[in-house]
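Engineer: what follows is a predicted structure for the sequence shown.
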Amino acid sequence: MFAYRLPPLPSIGDILKLYNLDAKKKLSQNFLLDNKLRSKLVCAGGKLKDCHVIEVGPGPGSLTRNIFQQKAFHVHVIEKDPRFLPTLELLKEATYGRLSIHIGDVLKFDMKPLIPEELKREWEGDTPMIRIIGNLPFSISTPLIFKWLEQISKRSDIWCFGRVPLTLTFQEEVAQRMVAHPCHFQRSRLSIMCQNWCEVDHKFVIPGRAFIPKPDVNVSVVYMTPRIKPLIDLDFKLVEKVVFAVFSQRGKYCKRGVERLFPEHLREELVKKLLIVSDIDSTKRPYELSMKDFDRIVHCYAALLEENPTLKKYI
């Protein structure tokens, strides 16, 4: 048995001074020192009691403290910057070993070995007692979320344990794209990809002034739960290819983006066929298309690939 309450520790501000730590711009580091905001962020995804939590980019361990205050059973932190090792080791000692520290790049990190096998749950069942939380560096947030969405689609890495939810921070503009509905000015390929594989909830905005150093933008907290079944139930790379092509001509009629899926000598015939079969108005802009529209487009494109496999190599 262990106590949930942490022993007295120096404040994060004092620790930063003590170890002479500052945020590195090239790593997109920003520290959130406000305890109430940290607690609100950590709680945005629901209760953490007895959960195994993977925290991305803990820095000096400020959010990590709040995770433990919410009675998490064990916390794994993945940190790229080894300068924070002394501060994290201090917290590890205070939590009697319930903190595991991993120095590495989360874009290349395999999270699966961190979690006990007995925590596995059926995909169609309740979410497992595993959570991912992170105050993400802006520079990696979009490539990281695409990597994780692909793993969710394959139920690989940490998602072999079930529908593990995520509570993450993004630039406010990026978060708006993630949740944007048809006709919203921020509707983009990120909107389609996120909403296809996850239920995405934009929780709240943290003003930039709450961070040290202050970023040029506000920060949004987003909660994501993998869907039991994606809205477009096809291979990730296929969906990504079609969505990328359509949004490559975002301000023009969607027909222009669809054209990019086909070689020039077949373009007119196949674009016409795809739009007719999928019942898409060719004068709609990409950001006006619904998830059902994209579902029909991708399925029609998949059928055309079956008829003419050489198209798979195009683009």
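Structural biologist: In hand now; what should we look at?

Engineer: from here on, just use CA atoms for contacts and neighbour counts.
Structural biologist: Will do.

Engineer: now the helices for this structure?
Structural biologist: Counting by DSSP state H, one finds helices in the chain at the ranges 12-18, 35-43, 62-69, 85-94, 138-154, 172-179, 189-197, 236-247, 254-259, 264-277, 291-307.

Engineer: tabulate those helices (CSV), appending distance to His76.
Structural biologist: Below are the helices of the chain laid out as CSV (distance: least, Cα to Cα, whole Å):
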stretch, distance to His76
helix 12-18, 19
helix 35-43, 15
helix 62-69, 9
helix 85-94, 10
helix 138-154, 17
helix 172-179, 25
helix 189-197, 25
helix 236-247, 28
helix 254-259, 42
helix 264-277, 47
helix 291-307, 35
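
Engineer: show me the one of these that comes nearest Ile206.
Structural biologist: Nearest of those to Ile206, taken as Cα to Cα: helix 35-43 at 7.7 Å.

Engineer: against Pro226, how distant is Ile232?
Structural biologist: Ile232 sits 13 Å away from Pro226, going by Cα to Cα, to the nearest Å.

Engineer: quick one on the thing from earlier: nearest to His102, of the helices of the chain?
Structural biologist: With Cα to Cα as the criterion, His102 lies closest to helix 85-94 of those, at 9.4 Å.

Engineer: what's the closest one packed up against?
Structural biologist: Under the contact definition 3 or more Cα pairs under 8 Å, 6 or more residues apart in numbering; DSSP states H and E, helix 85-94 sits against strand 99-103.

Engineer: tell me who's in contact with Pro165.
Structural biologist: Applying Cα atoms under 8 Å, 6 or more residues apart in numbering to Pro165 gives the contacts 45, 127, 130-132, 223-226.

Engineer: then Ser248?
Structural biologist: Counting by Cα under 8 Å, 6+ apart, Ser248 touches Gly257.

Engineer: with Gly59 instead?
Structural biologist: Each residue near Gly59 by Cα under 8 Å, 6+ apart is listed here: 29, 31, 79, 81, 84.

Engineer: apply 7 Å and report the result again.
Structural biologist: Residues in contact with Gly59 (Cα atoms under 7 Å, 6 or more residues apart in numbering) are 79, 84.

Engineer: alongside the first one, take a look at this:
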Amino acid sequence: MGTIDGLPPLREVIEAHDLVAKKQLGQNFLLDLNLTAKIARCAGDLTGYDVLEVGPGPGGLTRGLLAEGARHVVAVEKDARALPALAEIAAAYPGRLTVLHGDALELDLTAHLKPPVKVVANLPYNVGTELLIRWLSPPAWPPFWQSLTLMFQKEVAERIVAKPRTDHYGRLALLAQWRAEARIVMSLPPEAFTPAPKVHSAVVHLTRLEEPRYPADGRVLARITAMAFNQRRKMLRSSLKGLAPDVEDRLLAVGIPPTARAEEIGLEAFCALARNIAG
């Protein structure tokens, strides 16, 4: 697809603004507007929603979000070279696109968004996981967003949706699935991007739960899972011995065998242990 909105094809935009992707910014551009529109649709109905996008680059996904009916898009771009291209999109969609120049890790993005909000982004590889953890760990729950539709390296996507007793299961899966429904909705090969990365990519869609799946103190749960998975080859009675002097008794009290390893234990059991430790 060359265009969806009367604006130039993305290859022309990149040439006109000299937007060569920079590795140090984690940039890999999607130039096929069919694909960017498909990613936008993975987020569901956008009409009536503000949408936060991080790392729009030349604006392919931005255009998809606007064409799919987003009420207002707030696009955060660190690379000043992309701002003129994004300004052209803003002019084509008057009043519906706000571009913020800066680092998404440092800006207060909620000040620019009105609920309900969805987050849709082809995240820069170098900050994707950190942003996800922040969005899943706000001071108060529920968060400012209703859903997250995010592109990651495929390995990271698999870690988000992983189940116990699988290679990718760990702290990221527990955090994501404690507070959201998470599923992979789309996979993309390296050649879909310019430049082509060395890895496959995947889009994960997370829908927030109004409250965590099982009751637990988030800080206690984070401490337990960090200790357990930082020594994932050890039995839990060893990896968690710093939690409490009677940790074996506490494990048995919530139905976890002390000889089990972290990757064998599901979210519900970890939450039960967190409640036991906190109480």
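Structural biologist: Nice, I can see it. Given the structure is predicted, the values throughout are model-derived calculations rather than measurements.

Engineer: between Ile232 and Pro226 of the first structure, which is the more surrounded one?
Structural biologist: Taking other Cα atoms under 10 Å, Ile232 of the first structure and Pro226 do not tie; Pro226 has more neighbours (25 against 22).

Engineer: which non-adjacent residue is nearest the aligned partner of the more buried one in the second structure?
Structural biologist: Aligned by TM-score structural alignment, Pro226 of the first structure pairs with Arg208 of the second structure. In this structure, Arg208 of the second structure finds its nearest non-sequential neighbour in Ala180, 4.2 Å apart by Cα to Cα, 6 or more residues apart in numbering.

Engineer: residue most distant from the centroid, the first structure?
Structural biologist: The C-alpha centroid of the first structure is most remote from His265, which lies 38.7 Å away (Cα atoms, centre = their mean).

Engineer: circling back to that earlier point, so which of the contacts of Pro165 of the first structure persist in the second structure?
Structural biologist: By both residues aligned by TM-score structural alignment, their matches' Cα atoms under 8 Å, those still in contact after alignment to the second structure are 45, 130-132, 223-226.

Engineer: which residue in the first structure lines up with Tyr125 of the second structure?
Structural biologist: Using TM-score structural alignment, the equivalent of Tyr125 of the second structure in the first structure is Phe138.

Engineer: wait, what's in contact with its match?
Structural biologist: For Phe138 of the first structure, the contact set (Cα under 7 Å, 6+ apart) comprises 28, 170-171.

Engineer: redo that, cut-off 6 Å
Structural biologist: Phe138 of the first structure is in contact with Ser28, counting by Cα atoms under 6 Å, 6 or more residues apart in numbering.

Engineer: distance of it relative to Gly57 of the first structure?
Structural biologist: 11 Å.

Engineer: next, count neighbours for the closest residue in space to Ile297 of the first structure that isn't next to it in sequence.
Structural biologist: Excluding the flanking residues, the one nearest Ile297 of the first structure by Cα to Cα, 6+ apart is Ser278, at 5.6 Å. Other residues within reach of Ser278 of the first structure, judged by other Cα under 10 Å, total 18.

Engineer: doesn't Val298 make contact with Ser278 of the first structure?
Structural biologist: No. With contact defined as Cα atoms under 6 Å, Ser278 of the first structure does not count as touching Val298 (8.8 Å).

Engineer: what's the end-to-end length of stretch 40-52 of the second structure?
Structural biologist: With Cα to Cα as the measure, stretch 40-52 of the second structure spans 12 Å from end to end.

Engineer: give me the number of neighbouring residues for the nearest residue to Val99 of the second structure once chain neighbours are set aside.
Structural biologist: Closest residue in space to Val99 of the second structure, ignoring its immediate chain neighbours: Ala75 at 4.9 Å, by Cα to Cα, 6+ apart. Neighbourhood size, Ala75 of the second structure [other Cα under 10 Å]: 24.

Engineer: aligned to Ala75 of the second structure, what sits in the first structure?
Structural biologist: Using TM-score structural alignment, Ala75 of the second structure sits opposite Val77 in the first structure.

Engineer: and the gap between Asp61 of the first structure and Glu89 of the first structure?
Structural biologist: Careful, residue 61 of the first structure is Gly and not Asp. From Gly61 of the first structure to Glu89 of the first structure the distance is 10 Å (Cα to Cα).

Engineer: more crowded one of those two?
Structural biologist: More crowded of Gly61 of the first structure and Glu89, by other Cα under 10 Å: Gly61, with 24 against 17.

Engineer: re earlier: which one of the contacts of Pro165 of the first structure is nearest Leu16 of the first structure?
Structural biologist: Nearest to Leu16 of the first structure among the contacts of Pro165 of the first structure: Ile132, at 24.7 Å, using Cα to Cα.

Engineer: the closest one and Leu166 touch, don't they?
Structural biologist: Yes. Between Ile132 of the first structure and Leu166 a contact is recorded at 4.7 Å, counting by Cα under 6 Å.

Engineer: need the overlap of contacts for the two.
Structural biologist: Taking Cα under 6 Å, 6+ apart as the criterion, Ile132 of the first structure and Leu166 do not both touch any residue.
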